[in-house]
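S.K.: sequence and predicted model, in that order:
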Amino acid sequence: MTGHVSRRMLLKGASLSAISIMLSPAFARVGPVRDARIERLIAAMTLEEKAGQLSIFSDPSRVDGPPVNPGLVAQSMATVQREIAAGRMTGLYNGIGVAAGRELQRVAVEQGPHRIPLIFAGDVIHGMKTTFPVPLGEAASFDPELARRTARAAAVEASAKGIQWVFAPMVDVARDQRWGRVVEGAGEDTWLGCQFAAARVRGFQGDDLTAEDSVLACPKHFAGYGAVMGGMDYNTADIPETTLRETHLPPFKAAFDVGALSTMASFNDIAGVPSTGNHHLLTDILRGEMGFAGLVVSDYTADAEMIAHGFAADGPDAVVKALNAGCDISMQSGLYNAHLPALVRSGRIAMKTVDTAVRRVLRVKQALGLFDNPYRSLDLAREARDVRLPAAIALAREAAVKSVVLLKNDGDLLPLSTTAKIALIGPCVSDKGDMPGPWASFPDFASCVTPEAGFRAAMGPTARLEIARGCDYEAPLAGGIARAVAAAKAADVIVLVIGESARMSGEAQARVEITIPAPQQALAEALAATGRPMVVLLRHGRALALSGAVRNAPAILATWFLGSETGHAMADIVFGAAAPQGRLPVSFPQASGQEPFFYDHRTTGRPQLGADPAWKARYREVTTEALYPFGHGLSYATARYSGTTVSAPILAGDGAITVSALVSNTGKRRLHEVAQLYVHDKVASLTQPVRVLKGISHLDLDPGQRARVAFTLTRADLAFVHPDARRFAEPGAFDVWVAPSSVAGIPVSIVLD
């Protein structure tokens, strides 16, 4: 069977969900639903062997990097080999090394009961040995093609190290910056999240999923994990179905539409049902509506955690609920191996359900080419050759530069001269260990470029550079501030690198206050008191609430965690070898208490408009505006937007209109501008966001040059999800902006007929 839907199928009453599956790119990759080789294997397997194909475990024998999961009781290589030979695991994750991988695969295909190959997986979130900016930072480039390229480079290195499946990209839309896992995604906007989800899947999987340098992508976490209450990891996500479908599901659909063949169920519950055991989510929506043809893997021990949720009574009950919901693979808990055979024999789980899950797993292995080439991506020559390639290193620097956002540059303090006397201060300025950032599972620390190294390389042998730590990330250093102040007084300008350490961002790193840690804030206050001009380079995995000397510094850059080439990229921007072009993928609040905070909120009946704030939707201490809004970003030149026009005032039927604006470079340096298209439905049956991003366009302008940027709008761009789960646009009036951020510009009006 191919992706063709015949007239006969329609006449026989083929369901729309079945047809959508047959037409999906994912279906084309996995091939026929019933493959003869796979069906023979399923028929020959025991229940114990089927449970093994639905179980994946950590590979402690091959770990190479910092821990990314709770502690494990390490298994010996002999134990792992015995389990593989008995057919009790489908694969291993978070271990690398080709020689060990080949040996484990040899056991599977020579000693395993049915010679079924293993799959080797890993948390490759933003690079392997060459680390790129964290995904949130890379999203600040507003350049999905850049993300495709970095994912492709990461796939080359990961596959060279023996990995065939990556637990990435994370495509959760994150609207509360207290959540530590904001750092793994593309930020607060759904449309932008869709672009980056699709780009990263295309990069990881490449054009041929069976190729040696291709890896299986795993969009996660399905679903609604970015909506956990209070921004606290593993917490409840209590969200309406319309919000789930409007905000949180589209990036997954974008990933599946370009061929992603796996997804990971999220830890959280939605409306009281944990995702791992949520049949409505994993079967009705994922497979029925979205036409997903791949496999679902649980998150780390998430099936067992349904017991702590109070949703499952015990281990066997957790297996019943997870497998019947549509969770094919259990990660790490061992519950499927322990209980599934007895549950089938007792009738609590149907054999058909087990076979369906096994079929999905085997079809994905087949799509990866593992049955025909079980040693794919286990090549000793590639392991030595295809890691830390010059092109990957250059790409890491390019991506880091393009991820930096210039938030503020009063008096054109930046760029600095390489001949200036600079005090480079901060806890990370000479710390290679913090450069890769959070969720760097397999980094090459030795090759990381620190800010000090990057500045010295840019300034040359005559560099006038004073170095001081000042404090630790979250603790003072004895005499640290005094030494930093002395360095500042001996310099012309201060470059202060502060913010979060890699340990403060990522999984299980929710923060009550998303502020600069107190010791670093004290350092900033002391340096500001010297009177020297100060440039602040923020390192962070979330939007931050800035205050005091940090907020008041004349120049501030959001530099996120930039990866291996951090120091070079920082120097490129600070000294003007490159101009900042990034835009914020998350809104910076004025205070932590504004969270959750995002630009595309709905208006209230008492919006905070006008000079009088009384009896309005507001806090007593701050206005409702962001400190720095979504889409904001400056450069070393200035852009002026004018002449916004529409090709027609009315959008009729299935037609389209063009929205355009004139963008001029009014500065003295070359400008890279990121124009953004926003829309607002003025009156609708459900209240609509004040603005929603619908397009971005990059353009380069020389001083004095201007160009017209154009976007196309269709009826689909104006649609929203209704209570019956249908998505369609309602006729009426809309405001449209072409602007440099989510709060800038003057709207023009259009009417949808």
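M.R.: Great, that's in hand. Numbering: from 1, shown residues only.
S.K.: make it CA atoms for all contacts and neighbour counts henceforth
M.R.: OK.
S.K.: Ala558 - how many residues pack around it?
M.R.: 27 (other CA atoms under 10 Å).
S.K.: no, scratch that, I was asking about Lys668
M.R.: 12.
S.K.: what ranges do the helices span in the stretch 451-600 of the chain?
M.R.: 451-459, 480-489, 518-528, 548-552, 566-574 (DSSP state H, counting those that start in this stretch).
S.K.: deepest of these, which one?
M.R.: helix 566-574 (a mean of 26; mean count of other CA atoms under 10 Å).
S.K.: put this beside the first:
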Amino acid sequence: MDDRQISRRAAMLGAAATMAWLSSPARALLAAAATPGLSAKVEALFAQMTVEEKAGQLTLNAAAWAGGAAVTLNPAGSAATFDSQLAEVRAGRLTGVFNGNGAAMARQMQTVAMREARLKIPLIFAADVIHGFRTVFPMPIAEAGSFDADLAMRTARAAAVEAAAAGIDWTFAPMVDIGRDQRWGRVVEGSGEDVFLGCLMAAARVRGFQGSRGLAADDAVMACAKHFAAYGAAEAGLDYNTVDVSERTLREVYFPPFEAAFDAGALSAMASFNEISGVPATANPWLLDTVLRKEWKFGGLVVSDYTGDEELIAHGFAADARDATRLAFMAGVDMSMQSSFYIKHLPDLVAKGEVPMARLDQAVRRVLAVKQALGLFDDPFRRIDPRREKTRVRTPANLKLAREAGRRSIVLLKNDGDLLPLPRSSKRIALIGPFASGQQDLIGPWNVYGTDAEAVDLATGVRAAIADPSLVTTVAGSAVEAPIAGGIDAAVAAANAADIVVLAIGESQRMSGEAQSRTAIVVPAPQQALAEAVAATGKPMVVVLRHGRALALEGAVLDAPAILATWFLGSQAGPAIADILFGIEGPSARLSVSFPYASGQEPYHYDHKSTGRPSPAGKPVEYKARYREVPNAARFAFGHGLTYGKIGYSGLSLAPSMAWDGALTAKATITNTGRTAAVEVAQLYIRDVTASITRPVRQLKGFKRVPLAPGASAEIAFTLKRSDLEFVGLDLSRTIEPGRFELWIASSAQDDGVTGSFTLAAA
């Protein structure tokens, strides 16, 4: 490790964190406030612990006997073997492992902990269960497009039941970062660009993971809200990069989904990799103590991200491993993931008085309290049952849910001439593109235990949906990022021989997710060339996009009469897409992120500020907030998504004013004039026209999924309260000001729908 002298700033910040902690009034309440409900049995164990055993309870490492894709995603390290980890368990130097190899592995490790370790404190088993376990559900960015928190809760519940059956107690999910730069690969793990939707999804997933019967239930896993905080604001969309945002932006945009997750009961949080305004989150006492503990009264545990404490050295914030340990621990990181810094350095830091024993005890009590809440002290093997592991995974009910979630995550971006839905008989279909067939790139990134080999591809789904499967021809045409010799010629020949082309193109799952930032969020050039050649045949073409982010579409892809955004849908990807293609179910999802005109617009989000020189709609005007090439708007906006019906909005009913202590109800009529039943997602937006802090041009405040039969109308109503109009004011606290507000009930963030205004009266 680097043996440079501790930097003056790091030393000052570390000393300040220590002194602030020692002098905090919260310290006097430590015994009462930080460890509620520890049983006499656990207290007795705690009283016997050595300092090294305490540091061991704060040390979490990747499983040496890894499961699924964990070896690639989170390697255990060259020095780790299963036998060496068992030795660490015997010595009380390890609190648990993550991404291990199922119930068999967990049983062996837990048996050693309970029979051979001195204190017999149960291990905790964690995993990255982001969007499913063995049954894989749509990526969170896709599922958020359902605009249905209940669906998100149900898929998280199913994932928890499967994961818990394999011995897992704790999931590193949900990822609740707001993602507003589509160059950042990890937008795929979150719920998109909107705070309101992000909060709903965060809370729903926590409730799903943790269940309704308490954390001690054998089908509950503890949720972990990550990454705290503002990881999604990384400069230039570059993963792990610097973040420099105002405290107001933190409190208005990046904090609320975490608050929603904690309000829903999440008992753990993960510190983010990034720095914020010069201070890495992993060593940020303002973030982890002032905000999280003192303001929000969070009582759970904080874990570092993978080697997050070690990375303080590369940040230039810590001089060496020992310094990094002190800075992270005193800032509020209770548990170290993967670096083993805590077990190596905390005992000596405590012995030399650089870390107070009381702080060590505080963190250990938090870990023990979590293990107790999970029921591990009552039954360390409650989730470790190889028989259950076989019967609870990939059940018919879970696969059915995966197909439902897949259908409801697909966004119909465009449908000129009502090309979709396709007929289910007598038409020859050419499935063309690198994603036309084959069990690859189906489940998406960041899934440890599911596999593409267990998922259903597009060709299989399409053939199962039509009367004569022999009418379907598949041709790759190109690879994802490289041409195939003769591929375009074969694709053109297949298109010419078909009545309809379904072009399956986009990103591989290796192009999205962690460490997969892109400078140009476009369809890769070989696939774009394939699209141009196939479009030139003149055959009706449906583009089926596979992707983990919003894309800047162009050329023949953009010009195709029908475009479906299908993301990565998981185990039932093929059947779900076929259900939408052939109208077995109509599309009802909406975009959770805006598709830009061009990559250079990123970061982009619909709820941007006006600027002092807003660009008017229509013809470009000089000296306004507009690019030379494209408008300051989205190609396909947040909330956009078509149905197979024909939806119109009319008849806004809105009172002219809202009393300070009252409420206001806005009503509108939605009509389906089409010949097909549809589910419309009606969205409520507002704008605070004049305020002491400039406000976004629109903000989502509600939505409703409205089923409409052909020719049917429905009246919908949204009720606003004064609290719905609040914002972070000049003093950085939430405030509300009287004044005029514009209001829209519409089908997207850029659609006018029906619009009006009202005034919030003064108190």
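M.R.: Sure thing, it's come through. If you're wondering where the values come from, they're calculated on a predicted model, not measured in any experiment.
S.K.: what's the TM-score here?
M.R.: For this chain pair, the superposition-based TM-score is 0.95 by TM-score structural alignment, normalised by the length of structure 1; 733 aligned residues with a CA RMSD of 1.8 Å.
S.K.: picking that back up, make a markdown table from the helices of the stretch 451-600 of structure 1 and add distance to Glu673 of structure 1 to it.
M.R.: As requested, those are exported to a markdown table (distance: least, CA to CA, whole Å):
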| stretch | distance to Glu673 of structure 1 |
| --- | --- |
| helix 451-459 | 25 |
| helix 480-489 | 34 |
| helix 518-528 | 31 |
| helix 548-552 | 25 |
| helix 566-574 | 16 |
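S.K.: mind checking how far the one residue sitting closest to the centre of structure 2 is from Arg549 of structure 2?
M.R.: The residue lying closest to the centre of structure 2 (CA atoms, centre = their mean) is Gly190, at 1.9 Å. Separation of Gly190 of structure 2 from Arg549 of structure 2 (CA to CA, to the nearest Å): 10 Å.
S.K.: likewise Ser653 of structure 2?
M.R.: Ser653 of structure 2 is 37 Å from Arg549 of structure 2, by CA to CA.
S.K.: try Asp219 of structure 2
M.R.: Counting by CA to CA, the separation of Asp219 of structure 2 from Arg549 of structure 2 is 32 Å.
S.K.: tell me which of the two has more neighbours.
M.R.: Neighbour tally, Asp219 of structure 2 and Arg549, criterion other CA under 10 Å: the higher count belongs to Arg549, 31 against 26.
S.K.: picking up where we left off before, tell me, what's touching Gly190 and Arg549 of structure 2 both at once?
M.R.: Ile141 (CA atoms under 8 Å, 6 or more residues apart in numbering).
S.K.: and the helices in the stretch 101-250 of structure 2?
M.R.: Using DSSP H, counting those that start in this stretch, helices in the stretch 101-250 of structure 2 cover 102-115, 140-143, 149-165, 195-210, 247-249.
S.K.: how distant is the third one from the center of its chain?
M.R.: What it means is helix 149-165 of structure 2. 15 Å (CA atoms, centre = their mean, to the nearest Å).
S.K.: and for the second one?
M.R.: Taking CA atoms, centre = their mean, the mean C-alpha location of helix 140-143 of structure 2 is offset from the chain mean by 7 Å.
S.K.: in structure 1, point out the residues matching it.
M.R.: Aligned by TM-score structural alignment, helix 140-143 of structure 2 falls on residues 135-138 of structure 1.
S.K.: check the mean deviation of the matching stretch from structure 2.
M.R.: Relative to the matching residues in structure 2, stretch 135-138 of structure 1 has an average distance of 0.4 Å after the fit, by mean CA distance after the TM-score superposition for structure 1.
S.K.: in structure 2, what residue corresponds to Asp379 of structure 1?
M.R.: Structural alignment (TM-score structural alignment) places Asp379 of structure 1 against Asp385 in structure 2.
S.K.: what's the burial count for the nearest residue to that match once chain neighbours are set aside?
M.R.: Spatial nearest neighbour of Asp385 of structure 2, excluding adjacent residues (CA to CA, 6 or more residues apart in numbering): Ala103 at 6.1 Å. Look at Ala103 of structure 2: counted by other CA under 10 Å, it has 24 neighbours.
S.K.: map Gly531 of structure 1 onto structure 2.
M.R.: Checking TM-score structural alignment: Gly531 of structure 1 goes with Gly538.
S.K.: any idea which element whichever residue in structure 1 pairs up with Leu431 of structure 2 lies in?
M.R.: The equivalent of Leu431 of structure 2 in structure 1 is Leu424 (alignment by TM-score structural alignment). Element membership for Leu424 of structure 1 (DSSP states H and E) is strand 422-425.
S.K.: name the residues that touch that strand?
M.R.: By CA under 8 Å, 6+ apart, strand 422-425 of structure 1 touches 452, 464-470, 484, 487-488, 490-497.
S.K.: from these, which land in strands?
M.R.: Those of those mapping onto strands are Leu465, Glu466, Ile467, Ala468, Val493, Ile494, Val495, Leu496, Val497, per DSSP state E.
S.K.: of all those residues, which comes closest to Gly137 of structure 1?
M.R.: When those are ranked by distance to Gly137 of structure 1 (CA to CA), Val497 comes first, at 16.1 Å.
S.K.: can you report how many residues neighbour that closest one?
M.R.: Counted by other CA under 10 Å, the residues lying close to Val497 of structure 1 total 24.
S.K.: can you check the one 4 residues further on too?
M.R.: Ser501 of structure 1 has 21 neighbouring residues, counting by other CA under 10 Å.
S.K.: corresponding residue for it in structure 2?
M.R.: Ser501 of structure 1 maps onto Ser508 in structure 2, by TM-score structural alignment.
S.K.: do the same with Arg149 of structure 1
M.R.: That one, Arg149 of structure 1, aligns with Arg154 by TM-score structural alignment.
S.K.: same question for Glu730 of structure 1.
M.R.: Checking TM-score structural alignment: Glu730 of structure 1 goes with Glu737.
S.K.: what residues are up against Val679 of structure 2?
M.R.: Contacts of Val679 of structure 2 (CA under 8 Å, 6+ apart): Gly586, Pro587, Ser588, Thr643, Arg705, Val706, Pro707, Leu708.
S.K.: try 10 Å
M.R.: Neighbour list for Val679 of structure 2: 586-589, 642-645, 647, 672, 704-709 [criterion: CA atoms under 10 Å, 6 or more residues apart in numbering].
S.K.: can you map out the helices along the stretch 301-450 of structure 1?
M.R.: Using DSSP H, counting those that start in this stretch, helices in the stretch 301-450 of structure 1 cover 302-309, 315-325, 335-345, 351-367, 380-385, 390-403.
S.K.: and those: which comes nearest Ser685 of structure 1?
M.R.: So among these, helix 315-325 is nearest, using CA to CA, at 33.4 Å.
S.K.: read off where that closest one ends up in structure 2.
M.R.: Taking TM-score structural alignment, helix 315-325 of structure 1 hits residues 321-331 over in structure 2.
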